[in-house]
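Student: sequence below, structure please.
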Amino acid sequence: MKQQVYVHEWDGYHSVLKNRMAMKIQYIILLLFILIGHANGKITPPSFLNTLNEPMEYVKVFPYNHCWGIIFLNEAEILKLVLGKKRVIRIEHFGSTSIPGMSAKPIVDIIIGLNKFYLDGNEIEKLLNLGYNFIENSHYCQRFYLQKRGDISINLSITKYKSETWKDCLSVRDYLKTHPVSMRKYATIKNEAIEKGFYSIDKYSAYKQFFFKHLVKNARDWWCND
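Tutor: Sure thing, here's the model as predicted:
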């Protein structure tokens, strides 16, 4: 049986053209940024390089699929080779696709823990060549956020190893793995969001926000006391 994949949707032909132009502009700016930057310097992508007019992604939730774990393992090996062992301390699979039995959007969440929080021009170029797009550069939470879409769909977070972002992502994952009642409740809320017609990522996330906020707090407390 052919596996269903995550699909982008656009609102009309003009939106397609507008998005393509925005992506071209983003790549041109990034390439100029790499060329101008010092070859061995520590460079971070400018914050205005968030993807412009991204195509609207509509949420689809699927039962757990063991293939998500295989996708993670394969991509993790590639990322280690690209960024290098000296830079990458650990790579982890987190989010709903990392939790056996949990329904999820078929998008694999990966987090990379670096020795220092920066990306140089060479590293940026390598990630672009792997098909990743920079979505967010947040110094507030020390995270680069990238996406890859195609035959496989990946959300990639890059942060400093053991940063607060690192701890939050992994504490929620491990909490849900060891607290089946909370896992089932979270799965129910996600399914409710779809049943109520909240297919856009903004509405879907907003519906889960109250529960997820408390989930993060409980996971932090549990992580600290474990």
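Student: C-alpha from now on. contacts and neighbour counts both.
Tutor: Will do.
Student: residue 137 in helix, strand or coil?
Tutor: Secondary structure state of residue 137, per DSSP: H, G, I helix; E, B strand; the rest coil, is strand.
Student: quick check: the gap between the residue most central in space within the chain and residue 18.
Tutor: Centroid-nearest residue in the chain: residue 155, 2.4 Å away (criterion: Cα atoms, centre = their mean). Look at residue 155 and residue 18: by Cα to Cα, to the nearest Å, they are 23 Å apart.
Student: for the comparison step, fold the sequence that follows:
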Amino acid sequence: MKVELSSYDLNWPKAFQAERGFLQELIGDWRVGTIEHVGSTAVPGMVAKPVIDIMFGVESLPASRAAIEILARNGYCHSPYKTDVMHWFCKPSPEMRTHHLHLIPYHSALWMERIAFRDILRNKPDVAREYAELKQALAADMADDREAYTQQKWPFIKRVLDDAKNG
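Tutor: This next block holds a predicted model:
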């Protein structure tokens, strides 16, 4: 799938809320903690791939394994991506994605990191602007390599998170 960024869309929070309700009804028995809108579509004004990233808190990966089959029967495609820290899904298909779903142990290191980065971008316009510029440059250079695009953002994210910890 090509890396294509879109201007911020006011419908993204509504799309998250709708999917959040669907997921709560579908797999709410596995929920521990909250269901969070993360990623760039969760940051007002941010350019983003138009894919809603949802982080769904679970007790553990083994304890939530049964949710995989239920999600697969209800429009989500499971992929073995970062299996040591999450169960990862996309919807409706790997070729055309509108949603990414991450079942992640609630309050795990990955959970806390994603919430922290989202909140920094929401609350620090200068950091959000710098991140948007980086994303646009990477999307221009790596339009055909989604994985490289994602990996190349990591040094910036790590620096921002480290600065916040040491701040």
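Student: trace the residue nearest to the centre of structure 1 over to structure 2, please.
Tutor: In structure 2, residue 155 of structure 1 lines up with residue 100, judged by TM-score structural alignment.
Student: coming back round to it: confirm that the residue nearest to the centre of structure 1 sits in a strand.
Tutor: Yes. Judged by three-state DSSP, residue 155 of structure 1 forms part of a strand.
Student: let me see the contact set for residue 64 of structure 1.
Tutor: Going by Cα atoms under 8 Å, 6 or more residues apart in numbering, residue 64 of structure 1 touches 97, 100, 101, 102, 103, 104.
Student: quick one, strands of structure 2?
Tutor: Per DSSP state E, structure 2 carries strands over the ranges 31-38, 52-58, 77-79, 87-92, 97-105.
Student: quick one: closest of the ones you listed to residue 123 of structure 2.
Tutor: When these are compared by Cα to Cα, strand 31-38 sits nearest residue 123 of structure 2, at 14.0 Å.
Student: what packs against the closest one?
Tutor: Counting contacts by 3 or more Cα pairs under 8 Å, 6 or more residues apart in numbering; DSSP states H and E, strand 31-38 of structure 2 packs against helix 12-27, strand 52-58, helix 109-123.
Student: among these, which is nearest residue 69 of structure 2?
Tutor: That would be helix 12-27 among these, by Cα to Cα, at 10.5 Å.
Student: where in structure 1 does that closest one fall?
Tutor: Counting by TM-score structural alignment, helix 12-27 of structure 2 corresponds to 68-83 in structure 1.
Student: can you mark which positions in that stretch are buried?
Tutor: By neighbour count on 16 or more other Cα atoms under 10 Å, the buried set for stretch 68-83 of structure 1 is 68, 71, 72, 75, 76, 79, 80, 83.
Student: show residues contacting that stretch.
Tutor: Contacts of stretch 68-83 of structure 1 with the rest of the structure, by Cα under 8 Å, 6+ apart, involve 88, 91, 93, 97, 98, 106, 108, 110, 123, 126, 127, 152.
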